[in-house]
Every structure is written in C-alpha cells, then in structure tokens.
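Participant: Pasting the sequence and the predicted coordinates here, then a few questions.
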Amino acid sequence: MKGVVKYLKKYTFLIILAITFVVIQAILNLYLPDLMGDIVNKGVSRGNVDYILSVGWKMLFVTLLNVAAAIVSTYFAAKVAMGFGKDLRSHVYKKVMNFSLNEVDKYGVATLINRNTNDITQIQNVIFMMLRMVALAPVMAIGGTIMAISKSPKLTMVLLVSLPIMFVVMYFIVKYSMPLFKSMQKKLDNLNRVLRENLTGVRVIRAFAKTEYEKKRFEVANEDLTSTALKVNRIFALVFPLILLIMNFTIIFLIWIGAIQIDKGTLEVGTMMAVMQYIMQIMFSFIMISVVFIFLPRASASAERVAQVLNEKERIKDVKSPKKLEGMGKVEFKNVTFYYEGGKEPAIENANFEINPGEVVGIIGSSGSGKSTLVKLLMRFYDVTSGEILIDGVNIKELSQKDLRDMISFTPSRPVIFSGTIEENVRIGKEDATEEEIVEALKTAQAWEFVSKLPEGIKTQVSQGGTNLSGGQKQRLAIARGIVGKRKIYIFDDSFSALDFKTDAKLRKELREKLKDATKIIVSLRVATVMNADKIIVLDKGRVVGIGTHKKLMKSCEVYREIVSSQLSEEEIA
C-alpha cells in the first residue's frame, strides 16, 4: 500500500475531519452502556420512574448525536476514498498514455485496464473502510476496556482468554489469504484477456468454427479463477462463525461469573449489563478489524500491481532541452538496428537510406520483413537499438515526442475508428478543422462518395470500432483523418489494403497532387500500390536489399523481382 498512500496527502484535512467524527461517534457509543447501567441500578431496581425518564431522554439525545457523527464521518470518508480513487485512476491513465509500445507489450492491454479499474476500486473500498473502522475500532476497544475495568475488573478478566484466541484466528486468516488474493488478481487478468480476445476476434472465431474451442478456453480460465475464489471464500466463511462462537462463549462465561458475584452481593445487575455491553463493543471492534483484514490482503495485492505501473520507468523520454525543426522533412536512417523485447534476431538490421522532402516513397517486402517496424521507429513508438534516425539532420531523440508526432501523420494498417460522428473522427487529425477542410479531406481519401450519400452526412454517428462501416470505408475515414492536418511527413502503413485497385489508384493520384510538398511514405504488400513511387525501399528479413525506382529494381533486386512476378502477369510487368 506504501506506493499509493502518498496520493492521500492532498486529503489530509478531510481525513482529520473524518477521524475526528469517528472518534466522537466512538466516545458516544462508550457513554451509552454507562447510562444504561445507571438506569438499571438507580431507576429500575428502586422503582424511580422520574430517574428512568430523565436518563432515558439523555440516552436518546446521545444516540441522535451518535447517528449525526456517523453520517458526517461517513460523508468525509467517502469523499476521501472517491477522490483518492479518481486521482489514482488519472495518474495511472496518464502514466500508461506515456508508455512506449515496449511497456504496453510488457503488461498487455487487458491487465492495464484491470489495474486501472478493478484494482483501484479494491484499494478505494479499503481506504473507506479504514477511515471508518480502523479509527473506530481502537477507540472502542481501548475505551471499552478502560470503562469495563472501572466497572468490574474481575468480569473484564474474561478478555484475557478470548482476545488471544481471536488474534490467533486473524493471524492464520491473513497468512493464508494474502497469496491467494495475489493469485486471484493474476487469474482475473487472464480471464479478462481471454474474454477480450474472444470479443474482438469473434468474426475469426466463427469463420474457423472455433466457437466450442474458445468456450472451453474461457471455461478453463473461469474455472481457474473460481477455484481460487472458492478457496478464499472457504477461509473467510470460517471467520464470522469463529468470532461469534468466541463472542458467545465469552458472554456465557461473563454471565456465569456475574451471576455468582450478584448472588454474593458484590455486584449490581446494572453494572454487569454495562460490562457486558462494553465487552460486546470490544469484541465488535475486533470484528471490524477482522473485516478490514479480510479485504486488506486483496487491496495490498492490488496496490502492489498499481504501484508497479506507476513506478515503471519509461524507456522513451524527452530530452530536457528539445530541439526545434525548421526543415521540410528530410528523413535519414543511419545504420539502424532494432530488436524487439526478448527477440533473438533483429527486426531491422543495419538500415541505411534517405527520403527527400516531397518524395513519394514505397516500402515493400514480404510479411514479417520489418516494414511496419521501420515506420514505428520513425514515429518513435520504439527506440532504435543502435544507429540513429534523423529528420532534417536532427536525431529524433533530440526532439520532443509531441513535436515529432505533430509533424508526422500516421495512418495504421488497422484503422481505429472511435464512437461518435464521422466529423469527430476526422477532426482528431486537426482539432480546429473547418467543415470545408473535413469535406476536402474526405474527397481526397475517396470517402466523400459514400459519406455524402448518408442521411446525415458528416454528422452520421459511427458505432464503436466502426462496426457499421465496411473495411474499405473505415480505411478511407482513417486516411481522411490522417491528411486533414498539414504535416511534413505522411505515413500510410498498408492503409490501402482494403481498397479496390481503381480506388487505390485514384487515391494515390490525389495524394500526390494535394500533398506534393510533403514527404509521403507508403508501406504496402501490393506492388501496384508502390510501383509508381519516386523511390521504392525493398526489405527482406529486416534488411534493406534494394532502393530505387520500379524499373531500376526490376534489373538489380532479385527479391523485388520475385514479389512482382508473384503479383503481376508477364503482360503487366512488360
């Protein structure tokens, strides 16, 4: 919990208020048994109705104050817990949003979501309980013990037997539950991961008739989590029965000793009842502590997982004094080599090439040759293992990440469409884009043809993930988003794959005309998409094996010739 408790500092005043009212509530609780004892000893036993009424009204007033203190303390405790949860979620979210793809890959999307939702909720609940119960229980336990001893030291001696037994019970509960809670959180991550994969890949699962297989996979993960949860619940199923058993035996023993003393005339009935109430309060305070101990191990496991994210060192950081670029967007790769985390072979090996401003550059290669990795390195989603990437002669590590990404437009191979209108999706590329600019971007991306036919045009609502759009429509919207803002460099990472050849050709023609001063990098598996580029970079197993125009590469690059011959007929090649 240490790693996250520091976020409570700003709520110090509210915490003090919450604890103050909890203490007031505890003191009022301790006063009530004393009043009840007086009523029995001085009112009931002597038939003094006036005294009974007088003290009774006092008890009622104290009870009302007690209720008011409980309400106020609960309000402040809830405000602290909810505010703490909100702040912690914000910090985790901001931290994750600054992660490079290395850190995201390390944790996985499912566990990051789980840590920012379920784990923080667990911590938040325990903070609320601790402010209410951990402050209340010690005051009641200590105060109850003092009051009980002041009434009858002999009767209070019963606690010397019952309390050690309760401590032993709580020790074993915490000892065995802590590892189980840590295991539960990991298994919950696994269940979320399986569920997320099944939901996002439902079309593939059904296409390959793997529904039953995925059901079994989910059941295995679900059963694994359930079995651990049942172990935890079996332990906690014993907690309250054991505590109630200890409490009931304590009360029986107390009544037995009290009855002997009353019979001897050394103890009054009201005093015995008051002591009984105090011992009940002491026992209940330990029940409250046991409830906290039940949830504390799980919250501690959650806090550890959240703190791990917050303490994660970001591998990609901005330099203290980032440089500013004034050039046109010349790109240079110098001896660039890159390994993925845990990779034995380089994804990119000794890449050397230049891309001049205004050029249309195609990057082609077989699947897994490193095409997407190359552009991710340029976007600085990952840092190169060795070598350097320069833009206008400046190493991209010397630029702020914001400035770097403000000058580059990136359209990924898988279009990401957000819930909202078409207009809102395109405006992500340029926040202050006018309606005319949005329409122009849609026309350039060949998307206006279908958008203009929609009843509400650019105001049409798009469902989450763009499920009410076809693959080609989503790609064209993503391209429109990428080109609506003015950038020096435009990257299209296999962004035309869902387009037919006619639309592909029209789009490339429009991009060449509308973005003539900008550097355009087109990554593709299709020869037809890149063959008219000013320069084509051919990749094979992470190495640059050819650079040049289509005609030049057909003469000098065997890998390129193989790709071309596999896609085009002899007539088309000629």
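Facilitator: Great, that's in hand. Numbers count the residues shown, from 1 in each chain.
Participant: CA only for contacts and neighbour counts going forward, please
Facilitator: Fine.
Participant: what ranges do the strands span in the stretch 201-350 of the chain?
Facilitator: 331-338, 348-355 (DSSP state E, counting those that start in this stretch).
Participant: Which residues does the last one contact?
Facilitator: It refers to strand 348-355. 330-339, 361, 370, 373-374, 387, 519, 541-544 (C-alpha atoms under 8 Å, 6 or more residues apart in numbering).
Participant: Just the buried ones from the residues you listed, in ChimeraX syntax?
Facilitator: To isolate the buried members of the contacts of strand 348-355 in ChimeraX, using 16 or more other C-alpha atoms under 10 Å:
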select :330,331,332,333,334,335,336,337,338,339,361,370,373,374,519,541,542,543,544
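Participant: Let me see the ranges of the strands in this protein.
Facilitator: 331-338, 348-355, 360-365, 386-391, 394-395, 408-411, 420-421, 461-462, 489-493, 519-524, 535-540, 543-548 (DSSP state E).
Participant: if we can go back for a sec, could the strands of the stretch 201-350 of the chain go into JSON lines alongside distance to S463?
Facilitator: Converted to JSON lines, these look like this (distance: least, C-alpha to C-alpha, whole Å):
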{"stretch": "strand 331-338", "distance to S463": "37"}
{"stretch": "strand 348-355", "distance to S463": "37"}
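Participant: hang on, the earlier thing: next, format the strands of the chain as a markdown table and append distance to A447.
Facilitator: Formatted as a markdown table, the strands of the chain follow (distance: least, C-alpha to C-alpha, whole Å):
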| stretch | distance to A447 |
| --- | --- |
| strand 331-338 | 30 |
| strand 348-355 | 29 |
| strand 360-365 | 22 |
| strand 386-391 | 31 |
| strand 394-395 | 36 |
| strand 408-411 | 15 |
| strand 420-421 | 14 |
| strand 461-462 | 14 |
| strand 489-493 | 16 |
| strand 519-524 | 19 |
| strand 535-540 | 27 |
| strand 543-548 | 31 |
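Participant: alright, now check it against this:
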Amino acid sequence: MGIYKRYFDKYKWMFLTAISCVFFEGICDLLQPTIMAQIIDQGVKNSSLDTVIRFGLLMLLVTALGACFAAARSILASRVSQSFGADLRHDLFAKIMRFSEAGADKIESGSLITRMTNDTSQITQFVNGIMRIFFKAPVTCIGSIILAVILSPELSLVMFAAVCLVAVFIVISMKMSYSRFAKVQYAIDRVNTVVQEYLLGIRLVKAFGRYEEEEAKFDEANTDLLKKGVSSQLVIACFSPLISLAVSLGIAAILYLGSILFGRGEIEVGRIAAFINYMAQILSSLIMITNIFNTFVRTKASDERIREVLESEEDFTCMEKEAGYESGEISFHDVTFAYPGGSGMPAIKNLTFHVGRGETLAIIGPTGSGKSTVALLCLRFYDAAEGKVCLNGTDIRQMDCRTLRENISIAPQKSMLFTGTVFENIAWGNPDAMEEEIRQAARAAQADEFIRKMPDQYESILGQGGVNLSGGQKQRISIARALAKKAPVLILDDCTSALDAVTEAKVRQGLRAADGKTVIMITQRIGTAMAADRILVLDNGEKAGFGSHDELLASCEVYRGIFDSQIGMEG
C-alpha cells in the first residue's frame, strides 16, 4: 500500500465522499425489503389502501435516494480511478526514465509496455471497483444478514449454511486463480515483446524472407497466452455457477422451511417475502464479493509487476546538481568492469589512460575488445568494479549524473532519431540552441547539404527512428545533435561507419573546428584513428598500446596487425 498512499492522499476527500455515498446507497437497498414486508403484512393483508400508498411512496423515496447516491459514487469512482491511473502511468514512465542500465537490463521493453498499459489498467479497474462495489457488497451482505436474523432466527440457520459454503468456494477460487493470472500477465509480456521485435526489425525480416518463422514465433506466444487465459478463466467458470447453486439451494430451503413456519402461524407472508429478498441481496453481494476477489487476484499479480518497476534500481545520484565544466579531461585509473548478469569475464581490465582538454583520442581494437564499454563507463551508465573514472580530476562517482552527462555529448553507435522535424532532432540535446547554431552543427557534421535538399529543409518531418533517411544521413544528423549540445567532451562511438572516406574526412575536419572540445573517437577504421592526437589500442579489454600512430606502428603488435589488414597490405 505504501507506493499508492500518496495517490489516495491526493484524492482523499473524493474517495471518502464516494464511500459515504456507497454506505447510504446500501442502507437504502436494505430498507426496501422491510418496507415491502410492511406493505404486504399491514396493507395488503388488511386491505388498507392508505397503508399501501403510504409505504409505497416511502419505498419510492428510498429508491430515488439510493439512485442519487449510486450516481454520485459512480461519478466520483470514475474520476478518482482514472486520475489514479494517469498518476501511476506518469510515475512509472518517470521511473523508467531514471532506470540505471543494470535496472533496464532486467526488464524487457515489451514487458515495460505491458506494465504501463495492461497492468496499470488492472489497478485502475480495481480502484474503481473498490469505490463502487467493494464497500457496498459487505455493507449490503452484512446488513441483509442482520435484518434477516431479526426477521426470522429459524430461517437464518439455512442462510448461514449457504453463506459458509459460498465462503469456502471463494477461498478455494482465490488460491487456484492467483498463479494462473500471474502467468497470463507474463504471457502478454511475451506477445508484446515478439510484436515489438518484429516491428523494429521489419526490414531485416523482409530482406531475409523470415515471414513464416516470425509468424510461427508469434503463434507460439499467442497460443501460450490463449492456454493461460483459458486456464485462468476456467476457475471462474467453474466456481461462479457453484456459488449461484449454493445460494439458490439456500433460497429453496428457506421457501420450504418458511412454508412450514407459515402453516404453524409462526411467520407472516410479508416476512417470508422480505427474507427471500434479503437472501437475494446476499446472493448478489456474494457474487460481487467473488468478482472482487477475482479482480483482486489479477490486481495482486499486476501490483507485484508494477512494484518491480517502481522499486528498481535508479540511476546514480550523489548530490545537488552542479555547474558545468569549461574543460573536459577524461582519465581512467586501473579500471576493471564486467557487465552485470553477463559471463562474469571483465569487459575492461586494469585500464589506465588520460585525455587532456582539447585533445582527440581514438580508441581502436578488435571486435569485443571493450571500446564501447569505455563510452558507457564515461557516461556512468555502469560503475567500475575496481579503479575510478575521472572528469577533470573528479571521480565521477562523486558527481551527480545530470552534471556529468551535461558535460559529455555522444553520437552513439546506433543512430537514434525521433519523430519530429530535422531541426527538433538536432536541437534535442540543446533545446535553447539558436537556429544558426543548429545550422552550424549540421554543416560541421556534413548534414546541411542534404537537409537543404529536403522538401521543407530543417522543418522536414522525420518518421519514427528516421525511417525516411539513409544510414549515412541518420549518422550525420546524430553527429550534428551531439555537436549542438556544446558539451566539453564529445564521444563518437563508431558513428561514421555508414559514411564514405571522403565524407568522414570532412566530418573530422568539422570536428577540428570545434575549438577546445575533447573528442573520443571509437572506431574500427585505421584511417580515422590515424587522424587523432593519440590512439588507445584495446585487446580483450586490456590496453595493448597508447600513443601516436608512428609510435604504435613501431611498438604495438595489435595495432600493426589492424594497420596491415586495412592499409598496409594494400600498399
């Protein structure tokens, strides 16, 4: 309940008002059978029209009041539950935004979507049900039992037997339902994940002609959801008729026993009719309580999944946000790191290097040597297991993450663009940038030329992920976005792989114009590395060499092998 407390506090007055309406609605429902008994026993039995009219008008008044209370609680319940759901979705999204990389790795994106939509809707429905039904059912049920006992203690024995039998069915139903509904939610996760993976890789699927395999994968997930859904609904399908049967048998027994008592003159017809009405209200209340418990079982499974998100590990924060830095020195000191949940083998081992302000460092090495891991550690997506990473001599673990990341700009290995205009995508990292600054960044990234050829130039709309651009165009806009941020440190994580050599050389020339910026270029190309002030060579996560191109050719076997494979053998 703790994570939802502030939501209830926010809407407390509306919640309490709705509960009050539910209580008075229940009282109105409880009065009606008693008034009906008076109409029969005092009016009809004695042929008193005045009595029938008097109690009839009273019943109409009570019914009208009950309808007013019902309308009020329905309106309040809808308002509170929908507001509750909106706040919960907002907090879930805000929490996801603060996920650490380790936390994000634990829950698939498809599952996160399910939790923000399906699970949140389940919680919202439960809150609505609490205000509309949960409190009314016990009030009506308990009140009906009390009034029924007052009417006839003898008939109440049959009623208690039926209620106890129904209670047993409810408990068994809950125990059997919980695990099944939890499995349904995870099956929905799987369906969402399969659909999401297909949509993200739709071009690859078409290129490889993997339609049947993808369809088979979806059918497997969909069939699994079908089986689990049927399994969970079977419990309800079996127990709901049993509950109705138990109460119906109770009503039949009451009619039989009531006829015997009436024959003896121990009870009047009106009381028997009122008792049956109370039994019907008890039946209705018990069915509502059963539905509530079934909803509760589903909600409990959704609640656990939502709590898993809200209680996940957040991004690292240490202190108040600090002012930005003017310089950008990066240094690693004996850094060792292994990915959480991975093989356990270090991706980086005892790595030490330093990049001074305004210098350009190229990081090169074989695939899997830990190049991109360096970028992740610089941005503190993960913390080093041993050693430390410093920005301007300060251990980044002593810095607030927002401060750290405001001082580092990155053009990632996989260019990620958003739905919106070209201008908005470039200005994404610096919303306050002026138009000329955006154009300057685009020119430096060699993107201005093709942007000006687009129908609306910088106001041209990009599809989701930049689907209406080529790979090289997306990379150049990504680089322009990184430049527009104007951070002291710029990391280019193999973001020129789709560019030809001439365009890449022009991009490097544009980067040199960014005076005073510290640049870290992660690359597979020896030609790119040669243009840097210094080169860091990685091999299996360890530093194999560090220095200029000429120094590494003479002293580093790994670098020399890369050079020979790309350039040297051609010469």
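Facilitator: Received, thanks. Worth saying up front: this structure is predicted, and the values here are computed from it rather than measured.
Participant: For N222 of structure 1, give me its contacts.
Facilitator: Counted by C-alpha under 8 Å, 6+ apart, N222 of structure 1 has contacts L191.
Participant: Could you rerun that using 6 Å?
Facilitator: Listed by C-alpha atoms under 6 Å, 6 or more residues apart in numbering, the contact set of N222 of structure 1 is empty.
Participant: Ok, G85 of structure 2 next?
Facilitator: Contact analysis of G85 of structure 2 by C-alpha under 6 Å, 6+ apart lists T124.
Participant: any idea how far it is from K371 of structure 2?
Facilitator: According to C-alpha to C-alpha, to the nearest Å, G85 of structure 2 stands 43 Å off from K371 of structure 2.
Participant: Equivalent analysis for E504 of structure 2, please.
Facilitator: For E504 of structure 2, the distance to K371 of structure 2 - C-alpha to C-alpha - is 20 Å.
Participant: Could you check which of these two is surrounded by more residues?
Facilitator: K371 (28 against 20; other C-alpha atoms under 10 Å).
Participant: can you map out the helices along the stretch 251-400 of structure 1?
Facilitator: Per DSSP state H, counting those that start in this stretch, the stretch 251-400 of structure 1 carries helices over the ranges 269-310, 371-378.
Participant: how about a markdown table for those helices, with distance to M178 of structure 1 added?
Facilitator: As requested, these are exported to a markdown table (distance: least, C-alpha to C-alpha, whole Å):
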| stretch | distance to M178 of structure 1 |
| --- | --- |
| helix 269-310 | 5 |
| helix 371-378 | 41 |
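Participant: mind checking which of those is nearest L244 of structure 1?
Facilitator: In terms of C-alpha to C-alpha, the element of the helices of the stretch 251-400 of structure 1 nearest to L244 of structure 1 is helix 269-310, at 9.0 Å.
Participant: That closest one - contacts with which helices or strands?
Facilitator: Helix 269-310 of structure 1 sits against helix 12-38, helix 135-151, helix 159-200, with contacts defined as 3 or more C-alpha pairs under 6 Å, 6 or more residues apart in numbering; DSSP states H and E.
Participant: Dump these into CSV; add distance to G3 of structure 1 and mean neighbour count as well.
Facilitator: Output for these, formatted as CSV (distance: least, C-alpha to C-alpha, whole Å; neighbours: other C-alpha atoms under 10 Å):
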stretch, distance to G3 of structure 1, mean neighbour count
helix 12-38, 17, 20
helix 135-151, 22, 20
helix 159-200, 16, 17
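Participant: do you know which of those lies nearest Q567 of structure 1?
Facilitator: Nearest of these (C-alpha to C-alpha): helix 159-200, 31.0 Å.
Participant: Give me the mean deviation of the closest one from structure 2.
Facilitator: Following the fit onto structure 2, the mean deviation recorded for helix 159-200 of structure 1 is 1.4 Å by mean C-alpha distance after the TM-score superposition for structure 1.
Participant: Show me how far that helix is from its chain's centre.
Facilitator: Averaging C-alpha positions (C-alpha atoms, centre = their mean, to the nearest Å) puts helix 159-200 of structure 1 21 Å from its chain's average.
Participant: and it with helix 269-310, angle?
Facilitator: 40 degrees (axes from the mean of the first three to the mean of the last three C-alpha atoms, to 10 degrees).
Participant: Helix 159-200 of structure 1 - contacts with which helices or strands?
Facilitator: helix 109-114, helix 269-310.
Participant: Turn those helices into CSV, columns for distance to T467 of structure 1 and mean neighbour count.
Facilitator: Shown next, in CSV, are those (distance: least, C-alpha to C-alpha, whole Å; neighbours: other C-alpha under 10 Å):
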stretch, distance to T467 of structure 1, mean neighbour count
helix 109-114, 21, 18
helix 269-310, 32, 22
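Participant: contact partners of stretch 283-294 of structure 2?
Facilitator: Residues contacting stretch 283-294 of structure 2 (C-alpha under 6 Å, 6+ apart): 137, 141.
Participant: where in structure 1 is the aligned partner of that stretch, by residue range?
Facilitator: Counting by TM-score structural alignment, stretch 283-294 of structure 2 falls onto residues 283-294 of structure 1.
Participant: how many neighbours does the residue nearest to V194 of structure 2 when sequence neighbours are not counted have?
Facilitator: Nearest non-adjacent residue to V194 of structure 2, counting by C-alpha to C-alpha, 6 or more residues apart in numbering: F218, 6.2 Å away. Close neighbours of F218 of structure 2, defined as other C-alpha under 10 Å, add up to 19.
Participant: what does F218 of structure 2 align to in structure 1?
Facilitator: Checking TM-score structural alignment: F218 of structure 2 goes with F218.
Participant: Could you pull out the helices in the stretch 451-571 of structure 2 for me?
Facilitator: 471-484, 501-512, 526-530, 549-555, 557-563.
Participant: Which of these has the highest mean neighbour count?
Facilitator: helix 471-484 (a mean of 26; mean count of other C-alpha atoms under 10 Å).
Participant: Could you list the residues in contact with it?
Facilitator: Counting by C-alpha under 6 Å, 6+ apart, 409-411, 415, 426, 441-442, 445, 447, 498-499 sit against helix 471-484 of structure 2.
Participant: still on that earlier bit, minimum distance to L515 of structure 1: which of the helices and strands packed on helix 159-200 of structure 1 has it?
Facilitator: helix 109-114 (35.3 Å).
Participant: Tell me the mean distance between that closest one and structure 2 once they are aligned.
Facilitator: Its aligned residues in structure 2 lie a mean 2.2 Å from helix 109-114 of structure 1 after superposition (mean C-alpha distance after the TM-score superposition for structure 1).
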